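Student: just a sequence and a predicted model for now, questions to come.
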Amino acid sequence: MPGADTKPHIIVFANEKGGTGKSTTAVHVAIALAMRGSKVAAFDLDHRQRTMGRYLDNRAATIKRTGRDLVIPRHATHDGENLARFTEVFDDLAAGVDFLVIDTPGRDDRFARLAAQRADTLVTPMNDSFVDFDLIGQVDPDTYKVTRPSFYSELIWEARKARAKVDGATIDWVVLRNRVQHIEARNMRRVSEALNQLAKRVGFRLVPGLGERVIYRELFPAGLTMLDSGEFGEMGLSHVAARQELREMMGALSLPEPALPLFA
């Protein structure tokens, strides 16, 4: 596990398409790592929407209002304009932590590209649809076979090359399948087959993500997560299922964290 005198493991959540659960997933990963005893910082690069920043601000307000002992990463939001400011905040947040979790805008952004080049783990959440798949690959309209990678796959390829030139490190690219629906089985199968084809072609790992659940939207105003089970009463079956999804996702991400039980 990273120590105080070493470079932190940088996790970047990036997708140039909105509505994929990117910020919600990023917050849950940051809180999960902090709950396992890691020192965690969070950097929100989306100065317009700043969902991660507002989520953690809401959490800080809940701590102040209620006196509850909730873990919270040190966090900041970039102004979206100044490269010197980006570097200053990045370096400040990265100092003395084990993990730096970065949330990027759902659009093309130069700071998101810089963050991608610095990533150790790059997470691209997507919904199970060919609309989302089109960001990373194109398919034949009749056979649904992958015809070529899309611009975003090429962008990540360039980020990997740039990173290799800097320090010889590799970027672990993870495509996170969020909001998988339990309907339209044929479409799900086609998307799954296309993802498996493209994963072999451009080199990413497929990981199960979080489902589409109302609970995530309900927890946002208080800055709570599915890990804070004691803060919102007895859990129903959907809550239990959501926590299991989170367990599986954290395990599949294969992050260099202490081997401690999650949600003990």
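Tutor: Cool, got the structure.
Student: contacts, neighbours, all on C-alpha from now
Tutor: Will do.
Student: and the residue lying closest to residue 252 once chain neighbours are set aside, how many neighbours?
Tutor: Take residue 252 and drop its neighbours on the chain: the residue closest to it by CA to CA, 6 or more residues apart in numbering is residue 207, 6.0 Å away. For residue 207, the neighbour count with other CA atoms under 10 Å is 19.
Student: list the contacts of residue 207.
Tutor: With contact set as CA atoms under 8 Å, 6 or more residues apart in numbering, residue 207 has these partners: 174, 175, 176, 177, 249, 252, 253.
Student: now it: how far from residue 250?
Tutor: Here residue 207 is placed at a distance of 9 Å from residue 250 (CA to CA, to the nearest Å).
Student: could you do residue 48 as well?
Tutor: Note on residue 48: its distance to residue 250, by CA to CA, is 28 Å.
Student: secondary structure class for residue 177?
Tutor: strand (DSSP: H, G, I helix; E, B strand; the rest coil).
Student: thought it was touching residue 212?
Tutor: No: between residue 177 and residue 212 there is no contact under CA atoms under 8 Å: 11.1 Å.
Student: who's more crowded, those two?
Tutor: Using other CA under 10 Å, the more surrounded residue of residue 177 and residue 212 is residue 177, with 23 against 16.
Student: presented hereafter is structure B, for comparison with structure A:
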Amino acid sequence: MQRPKKETTVSNGPHRIVFANEKGGTGKSTTAVHVAVALAYQGARVATIDLDSRQRTMHRYLENRTETQRRRQIALPGAQSVVYGGDNTDELDALTEQMAQHADFIIFDTPGRDDPMARHVAMGADTLVTPLNDSFVDFDLIGQVDAETFRVRRLSFYAELIWEARKKRAMATIRDARREMDWVVVRNRTGYTEARNQRRIDQALGELSKRVGFRIASGLSERVIYRELFPSGLTLLDKGHLGELGTSHLVARQELRTLVAGLNLPMPAPNGQMAMTGVE
């Protein structure tokens, strides 16, 4: 039987969640927006910084949400949102500190490519979320497998980068009482993977997770509803504002709740600290 973890608290600033993947098309921005809104629904103050100044999907989604509130004259939980398109880490850090003054969580959405600013915020993440589609094309981002056995042959450059960052962060945690970095690989769109291939990916992810220390969480399936909600900025959590939902949409809502629970994020406690709760 699982036992509840003893509650602990930390108070060294807002929790930084970084959604990062050097490959596009993995549902990164969609996942980031829905996590932001889910946290806001739980009473957290959420700020977001979109580092993809070209597409700015997360920022546009939240802008659409604000416009829908104005148009319908309704109030919805949401998040502060800004876009940063510069290349100066000091400037980005200053913006982050400014946003942090009134936030329990800061969520960064990064471009689907190798980007210096994305690397910078990933190094400072409390929770690093890497969404992957269930395919070996996406798996190649974090590790390379043998063509015959599908066993992991070696880490990718990206995985080695995060591994080194986590080691440095662990030393800082001991020295400066900082949080350790929690790396979570989120498996999106699993329903479209052939069963045998999915077993191979299960095996490879399990093997690699033991080597580099990431956790694996269930993500969001491929659903048209996510694209349809973008213009309004609404999410599956906005009950009463979506009209009649079919069974598949209710299943999708539960997927989102499972994802947020799987991230095991600290929620604000009444004393202003962050309470960590969960199960062993």
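Tutor: It's in. Given the structure is predicted, the values throughout are model-derived calculations rather than measurements.
Student: residue 160 of the second structure -> the first structure?
Tutor: Superposed on the first structure with TM-score structural alignment, residue 160 of the second structure falls opposite residue 154.
Student: I meant to write residue 26 of the second structure there.
Tutor: By TM-score structural alignment, residue 26 of the second structure lines up with residue 20.
Student: ok, that match touching residue 180?
Tutor: No: using CA under 8 Å, residue 20 of the first structure makes no contact with residue 180, being 10.7 Å away.
Student: which one's more surrounded, those two?
Tutor: Each of residue 20 of the first structure and residue 180 has its neighbours counted (other CA under 10 Å); residue 20 has more, 23 against 16.
Student: how many neighbours does the residue nearest to that one when sequence neighbours are not counted have?
Tutor: Once flanking residues are discounted, residue 20 of the first structure sits nearest to residue 126: 5.2 Å by CA to CA, 6+ apart. Residues within reach of residue 126 of the first structure, counting by other CA under 10 Å, total 26.
Student: you'd agree residue 126 of the first structure is in a strand?
Tutor: Yes: assessed by three-state DSSP, residue 126 of the first structure belongs to a strand.
Student: so who does the residue mapped onto it from the second structure touch?
Tutor: When the second structure is aligned by TM-score structural alignment, residue 126 of the first structure is paired with residue 132. Residue 132 of the second structure makes contact with 21, 26, 138, 139, 185, 186, 187, 188 under the criterion CA under 8 Å, 6+ apart.
Student: if you set the cut-off to 10 Å instead, what comes out?
Tutor: By CA atoms under 10 Å, 6 or more residues apart in numbering, the contact set of residue 132 of the second structure is 21, 23-28, 138-139, 141-142, 185-190, 219.
Student: buried subset of those as a PyMOL selection?
Tutor: A single PyMOL command selects the buried members of these (16 or more other CA atoms under 10 Å):
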select buried, resi 21+23+26+27+28+138+139+141+142+185+186+187+188+189+190+219
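Student: so which of the contacts of residue 132 of the second structure are in helices?
Tutor: Per DSSP state H, helices hold the following members of the contacts of residue 132 of the second structure: 28, 138, 139.
Student: if we can go back for a sec, neighbour count for residue 48 and residue 250 of the first structure, which is higher?
Tutor: residue 250 (19 against 11).
Student: leaving out the residues flanking it, which one is nearest to the more buried one?
Tutor: Residue nearest to residue 250 of the first structure in three dimensions, not counting chain neighbours: residue 29, with 7.3 Å by CA to CA, 6+ apart.
Student: how many other residues sit next to the one you found?
Tutor: Residues near residue 29 of the first structure, counting by other CA under 10 Å, number 20.
Student: rewinding a little: between residue 177 and residue 212 of the first structure, which contacts overlap?
Tutor: Shared contacts of residue 177 of the first structure and residue 212 (CA under 10 Å, 6+ apart): 20, 21, 127.
Student: ok, the second one touching residue 123?
Tutor: Right, the one you point to is residue 21 of the first structure. No: applying CA atoms under 10 Å, one finds residue 21 of the first structure not in contact with residue 123, separated by 11.5 Å.
Student: circling back to that earlier point, show me what contacts the match of residue 26 of the second structure?
Tutor: Residue 20 of the first structure is in contact with 106, 124-128, 132, 176-179, 210, 212, counting by CA under 10 Å, 6+ apart.
Student: then residue 31 of the second structure?
Tutor: Here residue 31 of the second structure is in contact with 19, 58, 109, 129, 131, 186, 188, 219-220, 226, 256, 259-260 (CA under 10 Å, 6+ apart).
Student: which residues in the stretch 101-250 of the second structure form strands?
Tutor: For the stretch 101-250 of the second structure, strands defined by DSSP state E, counting those that start in this stretch occupy the ranges 105-109, 127-133, 143-145, 152-155, 182-188, 215-218.
Student: using TSV, please lay out these together with distance to residue 62 of the second structure.
Tutor: Formatted as TSV, the strands of the stretch 101-250 of the second structure follow (distance: least, CA to CA, whole Å):
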stretch	distance to residue 62 of the second structure
strand 105-109	12
strand 127-133	20
strand 143-145	33
strand 152-155	36
strand 182-188	21
strand 215-218	24
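Student: for residue 86 of the second structure, find the nearest of the ones you listed.
Tutor: Among the strands of the stretch 101-250 of the second structure, the nearest to residue 86 of the second structure by CA to CA is strand 105-109 (14.4 Å).
Student: tell me who's in contact with residue 144 of the first structure.
Tutor: Contacts of residue 144 of the first structure were listed using CA under 10 Å, 6+ apart, and they are 130, 138, 190, 191, 193, 194.
Student: how many neighbours does the third one have?
Tutor: It refers to residue 190 of the first structure. A total of 17 residues lie near residue 190 of the first structure under the criterion other CA under 10 Å.
Student: if I look at the corresponding residue of the second structure for it, how far off is residue 126 of the second structure?
Tutor: Under the alignment (TM-score structural alignment), residue 190 of the first structure pairs with residue 200 in the second structure. To residue 126 of the second structure, residue 200 of the second structure is 30 Å away according to CA to CA.
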